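Q: Please find the sequence and the predicted model below.
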Amino acid sequence: MGFRSEAGGGDPLKPFDMATAALLMVDSHGVIAGWNQAAQDLLGYTAADVLGHSVTTLLVDEGDVPAVQPWLLGAENGWEGLLAALHREGRPVELAVRACRLHALGGHREWLVALRDVAALRDNEWREDVAWSLLQQSPLGVAVLDTNLRYEWVNLAMAHLDEEVSGAATSPAAGAEPSPIVARQAKQVLKSGQAPVALENIAPVRLAGREDGGHVRLRSSFPLSGADGDLLGVCHAVLDFQGQDPARERLTLLNTASEHIGTTLDLDRTVRELAEVVVPNVADFVAVDLLESVHTPMDLTPRSAECSDTLCRVAHLSIQEDLPEVSVGIGATPNYPKESPQRRSLANGQPIREEVRPSTPWLAKDPLRWTRLIRLGVHTQLVVPVRARGINMGVITLLRWRNPRPFDEDDLLLVEDLVGRAALCVDNARRYTRQQQAALTLQKSLLPQDLPDLTAVEAAYRYLPADAEVGVGGDWFDVIPLSGARVALVVGDVVGHGIHAAASMARLRAAVQTLADLDLPPDELLTKVDDLVVRLSDEAEATSDGPIVIGASCVYAIYDPIARTVTMARAGHPTPAIAHLDAPVEFPDVPAGPPLGLGGLPFESAEIPVEEGSIIALYTDGLIEASDRDIDVGFERLCFALAHPDRPLDEICDTMVRILLPDRPSDDVAFLIARTRALSSDCVAAWDVPAEPSAVHEARERSVSQLRVWGMQAAAFTTELIVSELVTNAIRHASGPISLRLIREHTLICEVSDTSSTSPHMRRASITEEGGRGLFLVAGVAQRWGTRYTADGKTIWAEQPLPASV
């Protein structure tokens, strides 16, 4: 086949794609100097077969030789045309050729030659022409959306058909936003890769009167991928048609109901959505009455049989805006007689259709209701039970008066289907609400109901659960009295939401309380709790029940009203705040330990001096973190809320809630604030005790003398016994300096400290033993006793109630 055309020739040259073309390099002497893989695929020759050979050896027709000799080409910089080349298999191949001159070094002219199979190019051009004509001339509206859900291309049918894109230009840069239903369907396609089909009502569907057959639109979307498999976007197709087929109209209405009913887990809203679908499409009036036990699922208290049988009006809707709800039933709790179709349908679980006539037995007994129905012109009613999962939840009543047609079997089937779908949504909402309330009730019952009245601090708190969609969380707080008039302040947060988080919170709170009774320092206590969280997670994973405790954060602080210091340690928790009376709000530098549950990492404590009257604020991260602001803004607002710590604690708490929290927090929040108090020096008496047996008598005398000063002579006998036994044990079994301290608080506290780390234990001595009964006697006369370890040794303490005369 010979030479076909000059530069700028026929259509096969137009879709020339250099990225996929066969390429070869030809030097100024017409010798092939380069050969790519695409050229080998096209003509069958390998690079070894052709390199160094004249380009004319590839031609079929010798008459084409001058056309490919670069120094004979008529074009100065390039040439295009059609040539016939010989395939390695011996068959001719018609090629589209494009050659361009390269300015090589040294002044030599070399040529880059691109080859394409003409047959393939013409086939591709034919396919593109057919596809373009099909899309542009098709009555089917077609549009392409990019991955950002914006129109990239819209055909003429779509531009005329779809109101939401009618103003967009039919070009790849249209950029218009689709309607919500298109965007929702396209987003579903991008997420799942599936091709959903949806029916949409453009005009209201009037099944009852059938004046309008309805305007229906069929939509479908599917993903678009490139040759490399990458997602390009979504193709959206629309078919618009009108119909008079009642079956299709019912299908359309059911499809609309599936999208409109049950959009949330709110029970009242679900019922309203059902009413909006039924009126005016099926009936002129609808009333939905649910049993009280269904309508108020948040009440977890047992109900009597009478209460469980009470119907509550949840929703009603009419084609007449001024229609009162008393048309069917009276008031919020319609008093249907036993003979009414509502009561009969509720009892037997079957739908009831009946004409409204004066001779109707149950209406004859209720003239007032009969008068209202006749005044409206009601001629038939349909009552359908609201039932799901074997549970009767109420009834729905439909009336017709504007539509002269009575309810028929088709209407009954349609309403039963609609009510069945709505009943499942109502039951889901009821179960969800009840579950959420159960989790919230459980969590609140596990939190402190009242804070203890302590000498060391005055405390207040707030706990705010998250909104219903997120569910209850695992935030908790605690105020724990400790020995020596001290107090522990705790705030923690368990990862996750729901029943498991509340149960995990309860276990951690109990663990912290137990460990606090051992008088462990904050860093050691958090280490023990961290081990517990790791063990619980391992146990839950081993039983294949899923981890109950995945992780948690906690801050633990001990305030000493005598030393006027607070010792803190935190595990993955925000730093507490201290509001001083005469200084700005402080966020002390407490070492940030890892969250609980990681295991093996150390915790550190920090001791901070605190003056009397200051506010110590412990909180969970939900207080300072919000999606609409930076965390630094949260800290600034917290400082503002804690300013002026001399205000009442409840006022400070309310200010924190108002300034820091939105109306519906996305996470539950717990915070605890405590105003520090100091124990005055006249309530504390301390002495050094020599490590000599004779010092026991002097210690007793000093204790009794101090009790006289405090007016507590009635406690002298038991105090002498406690002091005698504790000091004697310290002299016999301990080493180093020994000290005795009496503290008058809401109890009388006796403490004996030494430098030994050996912990005493109580045992029952035998009859023949002369000693070993000291701690047994102390435990008998004291209200509480225990051991507290310090950096210098230990302290054995005992508490006894104050005499009645004090």
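A: Good, I have the coordinates. Numbering: from 1, shown residues only.
Q: Please make it C-alpha for all contacts and neighbour counts, starting now.
A: Will do.
Q: Regarding Asp129, which helix or strand does it belong to?
A: Assigned by DSSP states H and E, Asp129 belongs to helix 118-137.
Q: who does that helix touch, helix- and strand-wise?
A: On a contact count with 3 or more C-alpha pairs under 8 Å, 6 or more residues apart in numbering; DSSP states H and E, helix 118-137 meets strand 92-103, helix 156-161.
Q: got these as a markdown table, with distance to Leu489 columns?
A: Listed next are these as a markdown table, based on distance: least, C-alpha to C-alpha, whole Å:
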| stretch | distance to Leu489 |
| --- | --- |
| strand 92-103 | 82 |
| helix 156-161 | 66 |
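Q: Go through those and name the closest to Leu265.
A: Closest of the helices and strands packed on helix 118-137 to Leu265 is helix 156-161, at 35.2 Å (criterion: C-alpha to C-alpha).
Q: buried set for the closest one?
A: Leu156, Ala157, Met158, Ala159, Leu161 (16 or more other C-alpha atoms under 10 Å).
Q: and what of stretch 760-774?
A: Applying 16+ other C-alpha under 10 Å to stretch 760-774 flags Gly774 as buried.
Q: Could you give the separation between the terminal residues of that stretch?
A: End-to-end distance of stretch 760-774: 10 Å, with C-alpha to C-alpha, to the nearest Å as the criterion.
Q: Run the chain-centre distance for that stretch.
A: 60 Å (C-alpha atoms, centre = their mean, to the nearest Å).
Q: ok, now stretch 709-716?
A: Chain-centre distance of stretch 709-716: 60 Å, with C-alpha atoms, centre = their mean.
Q: How about the helix holding Asp129, which residues are buried there?
A: Val118, Leu121, Glu125, Leu135, Gln136.
Q: One more: stretch 604-617?
A: Buried residues in stretch 604-617 (16+ other C-alpha under 10 Å): 604-608, 610-617.
Q: Please identify which pair of those residues lies farthest apart.
A: Glu604 and Gly613 (26.4 Å).
Q: Could I get the buried residues of helix 118-137 in TSV, plus columns for distance to Val238?
A: Formatted as TSV, the buried residues of helix 118-137 follow (distance: C-alpha to C-alpha, whole Å):
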residue	distance to Val238
Val118	37
Leu121	32
Glu125	27
Leu135	12
Gln136	14
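Q: Can you tell me which of those is nearest Glu458?
A: Among the buried residues of helix 118-137, and counting by C-alpha to C-alpha, the member closest to Glu458 is Leu135, at 76.6 Å.
Q: A further structure is provided below for comparison with the first:
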Amino acid sequence: MDSAGFDAVLLQALFTQPPIGLHVLDPELRIVRFNSAARGVQGLDISEAVGRTWRELGFAADDVESMLRTVLETGEAVTDFRYRGRLAVLGGVEKVLLISAFRLQDAEGRTLGVVGTVVDITERDRAEQRLQLLYRAGERIGSSLDVFRTAQELADVAVDELADVVSVGVLDSVLHGEAPGPGPLVDPVTVRQAGFRAVEAITAIPTMFQIGGVRVIPRGNPYAQALSDLRPRLVRQLKADDPWLVRNPEYAENVREAGVHSLIAVPLATRGVVLGMANFYRGPESPPFDDADLGVATDVVARAAVGIDNARHYTRERTIARLAQRVLVPGGLPSYIAAETAYTFLPVTSSGVWYDVIPLSGARIALVAGDVSGHGLHTVTTMGRLRTAIRALAAMDLQAHELLEHLHDLTEQLGREHPPPENSDQTELTATCLFVIYDPVTRTCTLSRAGHPAPVLALPDGSIQVIDVPAGPNLGRGVASYQSTNVAVPEGSILTLHNAELLQDTDQDKLPAFQHAFSTPPGLTGSLQDMCDALLASLLPDNPTDDALLLLARTRSLGPDQAVSRTLPNEPESAAMARRLVAGWLTDWDLDDLTFSTELIASELVTNAVRYSTGPAELRLIYDRTLICEVSDNSYAAPHLRHAEDDDEGGRGLYLVAQLTQHWGARHTGRGKTIWTEQALP
């Protein structure tokens, strides 16, 4: 074959065989010749195309025409120009084309036109979009542990990219942290609308898509079929005469109003457990769904199902944590002679906030406020452990700073043995605590705190002050170094303990709220609970992020009709003096039935004080719910209960005391120790 024949064959092959579109345009961008076999123009009659521009064929837009004219004028070739649009020559089907163009010149360099190649990359582009959609779904879906938000994220991701309308419904049990057993659902299912989005072109939104709305999915439609066997359903074309639409005229009307014509129904399920359903629709301006769309929808829903299931587990754990929290914090506070108490506890989250009022020896009480870091069941159970521990430590009559030191060590131990779970918002266990001891006899408060906000004191004269208590380290962090502070508290003062959600140490601008709450008639003598509620309402932030606690204590004092004392010299005769004093005091209180036992108790305790200390002893009787007898001396030696043998001459004193009393014990003071006993009143 000669060269001329070869050129003719080659030219014929270029315009009939390649799978790409080859177009020759004249300087006016009119078609001179094109490859009619290429994808995108197959079946187009050459007589309809020759002499017409791409624009006249509905094949291109302004940007394509501008690109071709630039190639004509400059001679610079353009490769891989991407065009996306609907081609009139193909009935308005959307295509993505990759266009390349170069200027056509003769041997003398005269411009003859433009040669353009067109490659149909619609399928490749759709595949890339699907991959990008799956990538965005992995990034955006499941950003929180909220069922509604996760469902809405699914709808937001899928609209425009995959569907024109997306509706997500979940089972009511999922919202409560529960779920049906593994396997498909066979009965009519009720779902609650949790997520919805539609493109702007679809303006008629049926009421069935309203967030929070409830609808029943009857048998015999694609939704019920998908839930019955956990397989997604593709309905390429919704028709008014479809049997399941005919049986549901109201739903058919909703579909007609929305203008949707194609449907994908995918069950929200993970680990074999059904959580709800996601439905995808396309409107008039979009082509019907195909099998590739079904696969993408299934993958996106699978990602959302994991997020919704995580949210369900979180909801369930939070519910359990809140129930545990209600059990582990006091449901009410008993009354004590030392102070009137009231509290308001607002559980916003399942946090580690706790409070307590603990009876101590000598008619004293301990006021406690604490907060374990974090939220959830682990935090709540840790709070319960610390509250139990602080009650046990308080029963040992430790001083306030000593108690916090022991609690600090226990918190460190709990952190090692029971660290926060990996999904917790805390990496290590830590807590704050404020421990306040009030003595109604001396009308003094002893305070120590571990990182907790300092209490506020309202005095009877109306003045408000934050008690200056050195802030030791949080429990479980740093070195256990705490200090105790003693403050004189007049009778009728109000101590306010709170957590950081209501008041920080630096929030001095909130103190007027205390002034207002305590000055409102009838002032400090009014209902303590009413003041507590009003104060919390004024201190609570607009959008609280943690539980809020307010504990109020209005102090009382014990007068001569309830507490008497006498200092006795360090000499043997003091035991007899103690018996006479006790007999007289009990007669004044009309408690003669307890005279014999109390005389014996006081005599033994004073005898021990004279024997083992070097200074005077103080004898005190307190008439409370029990009869309390206390003897204080300057010795730090702790008493021990002994069981004397028959031939022993001593060692029976504390044994007799223990037999005559309900409780007895010893506590260290700043000047020595105090041995106390309690007897039941007749």
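A: Now that the structure is in, tell me what you want to look at. Here the structure is a predicted model, which means the values were calculated and not measured.
Q: how big's the offset between the lengthiest helix in structure 1 and structure 2?
A: For structure 1, the helix with the greatest residue count under DSSP state H is helix 409-446. Taking mean C-alpha distance after the TM-score superposition for structure 1, the mean distance separating helix 409-446 of structure 1 from the aligned residues in structure 2 is 3.1 Å.
Q: need the buried residues of stretch 604-617 of structure 1 in TSV with secondary structure and distance to Pro648 of structure 1, can you?
A: As requested, these are exported to TSV (DSSP: H, G, I helix; E, B strand; the rest coil; distance: C-alpha to C-alpha, whole Å):
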residue	secondary structure	distance to Pro648 of structure 1
Glu604	coil	33
Ser605	coil	30
Ala606	strand	28
Glu607	strand	26
Ile608	strand	24
Val610	coil	19
Glu611	coil	18
Glu612	coil	15
Gly613	coil	11
Ser614	coil	12
Ile615	strand	11
Ile616	strand	14
Ala617	strand	14
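Q: picking that back up, give me the next element, helix or strand, following the helix holding Asp129 of structure 1.
A: Criterion used, DSSP H and E; the element after helix 118-137 of structure 1 is strand 141-145.
Q: What sits closest to Pro609 of structure 1 if chain neighbours are left out?
A: Thr565 (4.3 Å; C-alpha to C-alpha, 6 or more residues apart in numbering).
Q: What number of residues are in the vicinity of the aligned residue in structure 2 for that neighbour?
A: Correspondence of Thr565 of structure 1 to structure 2, assessed by TM-score structural alignment: Thr444. Per other C-alpha atoms under 10 Å, the neighbour tally for Thr444 of structure 2 reads 18.
Q: residues in contact with Thr444 of structure 2?
A: Tyr438, Asn486, Val487, Ala488, Val489 (C-alpha atoms under 8 Å, 6 or more residues apart in numbering).
Q: out of everything not next to it in sequence, what's closest to the first one?
A: The reference is to Tyr438 of structure 2. Cys445 (4.5 Å).
Q: neighbouring contacts of stretch 469-478 of structure 2?
A: Residues from elsewhere that reach stretch 469-478 of structure 2 (C-alpha under 8 Å, 6+ apart): 404, 407-412, 415, 429-433, 447-452, 454, 479-485.
Q: switch the cut-off to 6 Å
A: His408, Thr411, Glu412, Thr430, Ala431, Thr432, Arg449, Ala450, Gly451, Tyr482 (C-alpha atoms under 6 Å, 6 or more residues apart in numbering).
Q: Of those, which belong to helices?
A: His408, Thr411, Glu412.
Q: Any chance of JSON lines for those residues, columns neighbour count and distance to Trp589 of structure 2?
A: Converted to JSON lines, those look like this (neighbours: other C-alpha atoms under 10 Å; distance: C-alpha to C-alpha, whole Å):
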{"residue": "His408", "neighbour count": "28", "distance to Trp589 of structure 2": "44"}
{"residue": "Thr411", "neighbour count": "25", "distance to Trp589 of structure 2": "46"}
{"residue": "Glu412", "neighbour count": "19", "distance to Trp589 of structure 2": "49"}
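Q: ok, those residues vs Glu317 of structure 2, which is closest?
A: Checking those one by one against Glu317 of structure 2 (C-alpha to C-alpha), the nearest turns out to be Thr411, at 23.1 Å.
Q: Now do the same contact list for that closest one.
A: Per C-alpha under 6 Å, 6+ apart, neighbours of Thr411 of structure 2: Gly476.
Q: Same check on His516 of structure 2?
A: Counting by C-alpha under 6 Å, 6+ apart, His516 of structure 2 has no contacts.
Q: secondary structure class for it?
A: For His516 of structure 2, the secondary structure call by DSSP: H, G, I helix; E, B strand; the rest coil comes out as helix.
Q: how far away is it from Gly462 of structure 2?
A: Taken as C-alpha to C-alpha, the span from His516 of structure 2 to Gly462 of structure 2 is 10 Å.
Q: Can you tell me how far the closest residue in space to Ala287 of structure 1 that isn't next to it in sequence is from Val277 of structure 1?
A: Leaving aside its chain neighbours, Ala287 of structure 1 sits nearest to His316 (4.3 Å; criterion: C-alpha to C-alpha, 6+ apart). With distances taken as C-alpha to C-alpha, His316 of structure 1 is found 12 Å from Val277 of structure 1.
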